[in-house]
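Q: here's a sequence, model it:
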Amino acid sequence: MNETVNPPKNITLVGAELSSKLNEKNINALHSDTDFEQKLRNRKLDYSKSYDISREEVQRALNKNKDLKLIIDIHRDTIPKEESTVKIDGKNYVKVVLYVSKANKTYFAQSLNLAKTLNDELEKMNPGLSRGVILKDSPNTYNQDIFPELALISVGGPENTLEEEYRTIEKIAEVIQKVTNE
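A: Take a look at the predicted model:
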């Protein structure tokens, strides 16, 4: 998802960095740089329709790539820096939170298991990096109903730097490597 809570630090760059780090670890990763905000404007839709638009992208990716094993949907949180930052080994990292939709009746158990697995590994390897798993009581499935291994992750906040976000992305890539190798 291409959120621009803070336009100079577009969250798309964070997704591109994750893709790059995974490819470095010999995990074939694809990245979408689709500008969802522009698509919303072009269709004269408000932000509440973001997942309708991104659903099209996820479906296209699934149709083109039958071997996909994991989809990561990255967003930027809206919390202030003092809540979105943690110091690990003397360096600032951004905290992450994983969301699971209760409205996802198709793959709820798988989505929850994936979120808990990623969260537990993040915390085991880097205590304090995750703010946990949050179950969302909303009618929105966040597209988790169209693929069993889709993780929705918020990374940092609008006041965090790309450097802080990239440090965290490296940790997420390490966790994904560990989880996918098990």
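
Q: every contact and neighbour count from this point should use C-alpha atoms.
A: Noted.

Q: what are the ranges of the helices in the chain?
A: 11-24, 36-42, 50-64, 81-84, 108-125, 162-181 (DSSP state H).

Q: which residue is nearest the middle of this structure?
A: The centre of the chain sits closest to Ile74, judged by Cα atoms, centre = their mean, with a distance of 2.6 Å.

Q: quick one on the thing from earlier: got JSON lines for the helices of the chain, with distance to Pro148 too?
A: Formatted as JSON lines, those follow (distance: least, Cα to Cα, whole Å):
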{"stretch": "helix 11-24", "distance to Pro148": "20"}
{"stretch": "helix 36-42", "distance to Pro148": "23"}
{"stretch": "helix 50-64", "distance to Pro148": "12"}
{"stretch": "helix 81-84", "distance to Pro148": "28"}
{"stretch": "helix 108-125", "distance to Pro148": "6"}
{"stretch": "helix 162-181", "distance to Pro148": "14"}
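
Q: and this one, please, so the two structures can be compared:
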Amino acid sequence: MNQSTIFGVMLRVFITLSLGTLTMFLMLSIGSYTQSKMVTSPIVSMQGLGTSVSSQFFVDMMAVEIPQMKSGLNSTTFSQKNVLNFLFRYVTSINPNDPKSLLASEVPGLALEKVVLLRGGSDKDDIVEPLDLPPTHFDFKANNDNNPQKIDPIIETQPQEDEQTIESGSSDDELNVGEDEQKSGFSEKQSDKVAANGNPLVFIYHSHNRESWLPESGQVYDGETNVTALGKRLEKSLKNLGIVAVSSDRDYEESVEGYNWNFSYKYSLKTVEEAFAVNPTFNYFIDIHRDSQGREVTTINIDGVNYAKFYFIIGASNPNWRANEAFATKIHDAMETQYPGISRGIWSKSSTDGNGEYNQSFSPNSIVIEVGGVENTIEESNRTIDLLAKVLSDVVWEAEKVDTGVGG
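A: From the prediction side, this is the model:
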């Protein structure tokens, strides 16, 4: 075989390999573009999909290039079948190993994942799912086996528009100034007062306004001592930093006729809509809750001082969830940079494990923040609120000139 023949063979092999590589990258690019256009839920995004694949799969993937990572004791999970399954799920959001996934996007209740971690905190060994339990009172000293916290979490649904009627805000709502004012609970008089000090930018509210703490009230839900105090604290802290904020302490259990816990987010959406109608300059909507996990999960010690941990919830039913997650990520990253371990991450919930939307389609800057848990104190939670206020004010100052399309 002469040199020209050998050169021709090598050239054909080179061209074939080059075309094969180019084709593979083109297929991956097309798949990524298609997936980005088709996926409307964080649970079936690359982030959500990555959390559903075992960590060993990624270790084995790296071991292909790093021989030292291979183990002779375990069989590899990085096989052609697993890779094809992974790529197929990535592009189609269908799990080949479970036919139910074919119908999951069309039939309510068939979704496989409920709570998905989109972005974890710096403490990778402390990943505990959010726990949202219904209103229940119990003895702080009761035996754990009889503790009502052990009951199944309630599933909050989005009712039809004609299922409930929302009355005006409670008389205790600081945004109300009397029965003769607007039914919305946001009077023109109050609006003028706020606007006179600068454009109100941040609206703080509480879909579960009675969430409380055992060390403070002796019960997990209370009409007097509850998370509305955190909203007021955040409002005050933001104002001290030059950001005009307004918080609502509306008590839905008192102000809504025929109150039903399952419709909490419908009630709070009405509050958000009323607030925005009075002050269209509102750009950021913060719904503050507290988690139902115990103290060992929800507390961190920083320089000898206890703080309540926090996390974000992103609604999987919101088709524009990426914008809300981007907003949450700015706060999460800044907090984790300054106070590593204080954030429990950004989680996504589908309608199978919660409301699924959380009013977040109203604005790309609408988020749910869960601060602390049932066994934290107000003091610990307030410390975290003050840190959040500083970071949130920085984010607002940086982004305020951007058109966010609120309510659109």
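
Q: surely Glu380 of the second structure is in contact with Ile302?
A: No - taking contacts as Cα atoms under 8 Å, Glu380 of the second structure lies outside contact range of Ile302: 11.3 Å.

Q: look at these two and report which has more neighbours.
A: Using other Cα atoms under 10 Å, the more surrounded residue of Glu380 of the second structure and Ile302 is Glu380, with 19 against 12.

Q: which position in the second structure pairs with Thr12 of the first structure?
A: Taking TM-score structural alignment, the alignment pairs Thr12 of the first structure with Thr228 from the second structure.

Q: check contacts around that match.
A: The contact partners of Thr228 of the second structure, taken as Cα atoms under 8 Å, 6 or more residues apart in numbering, are 205-206, 209-210, 248-249.

Q: same thing but 7 Å
A: Contact partners of Thr228 of the second structure, counting by Cα atoms under 7 Å, 6 or more residues apart in numbering, are 206, 209, 249.

Q: burial of the second one, as a residue count?
A: In other words, Asn209 of the second structure. Number of residues near Asn209 of the second structure (other Cα under 10 Å) recorded here: 29.

Q: wait, doesn't it sit right on Glu224?
A: No - the pair Asn209 of the second structure / Glu224 is not scored as a contact, 9.8 Å apart, by Cα atoms under 7 Å.

Q: which residue in the second structure aligns with Tyr51 of the first structure?
A: Using TM-score structural alignment, the equivalent of Tyr51 of the first structure in the second structure is Tyr265.

Q: what's the burial count for that match?
A: Neighbour count for Tyr265 of the second structure, taken as other Cα under 10 Å: 21.

Q: likewise for the one 3 residues further on?
A: The burial metric for Ser268 of the second structure, expressed as a neighbour count using other Cα under 10 Å, is 23.

Q: ok, now how distant is it from Asp249 of the second structure?
A: Distance, Ser268 of the second structure to Asp249 of the second structure, by Cα to Cα, to the nearest Å: 11 Å.

Q: scan the second structure for its longest helix.
A: Longest helix in the second structure, counting residues (DSSP H): helix 3-38.

Q: what range in the first structure matches it?
A: Under TM-score structural alignment, there's no match for helix 3-38 of the second structure.

Q: over to stretch 102-120 of the second structure?
A: On the basis of TM-score structural alignment, stretch 102-120 of the second structure is assigned to no residues in the first structure.

Q: look up how far Val14 of the first structure lies from His31 of the first structure.
A: His31 of the first structure is 10 Å from Val14 of the first structure, where distance means Cα to Cα.

Q: between those two, who's got more neighbours?
A: Set His31 of the first structure next to Val14 and count neighbours by other Cα under 10 Å: Val14 wins out with 22 against 15.

Q: so who does the more buried one touch?
A: Taking Cα under 7 Å, 6+ apart as the test, what Val14 of the first structure contacts is 165-166.

Q: residue in the first structure paired with Glu370 of the second structure?
A: Taking TM-score structural alignment, the alignment pairs Glu370 of the second structure with Ser154 from the first structure.

Q: its match: what's it in contact with?
A: Here Ser154 of the first structure is in contact with 74-77, 96-98 (criterion: Cα under 7 Å, 6+ apart).

Q: mapped onto the second structure, which of those residues hold?
A: Retained contacts for the contacts of Ser154 of the first structure in the second structure, judged by both residues aligned by TM-score structural alignment, their matches' Cα atoms under 7 Å, are 74-77, 96-98.

Q: ok, and the most crowded of these?
A: Using other Cα under 10 Å as the neighbour criterion, Val96 leads these with 29 neighbours.

Q: correct me, but that one touches Leu129?
A: Yes - contact criterion Cα under 7 Å: Val96 of the first structure and Leu129 qualify, at 6.4 Å.

Q: which stretches in the second structure count as strands?
A: 115-119, 202-205, 245-247, 284-289, 299-302, 305-308, 310-315, 343-349, 366-371 (DSSP state E).

Q: for the ones you listed, which one ends up most surrounded?
A: When these are scored by mean count of other Cα atoms under 10 Å, the highest mean neighbour count falls to strand 310-315 (a mean of 28).

Q: residue in the second structure paired with Leu98 of the first structure?
A: In the second structure, Leu98 of the first structure lands on Phe312 (TM-score structural alignment).

Q: show me what contacts Ile134 of the first structure?
A: Counting by Cα under 7 Å, 6+ apart, Ile134 of the first structure makes contact with 98-100.

Q: aligned partner of it in the second structure?
A: Looks like Ile134 of the first structure aligns to Trp347 there (TM-score structural alignment).

Q: cool, thanks, signing off.
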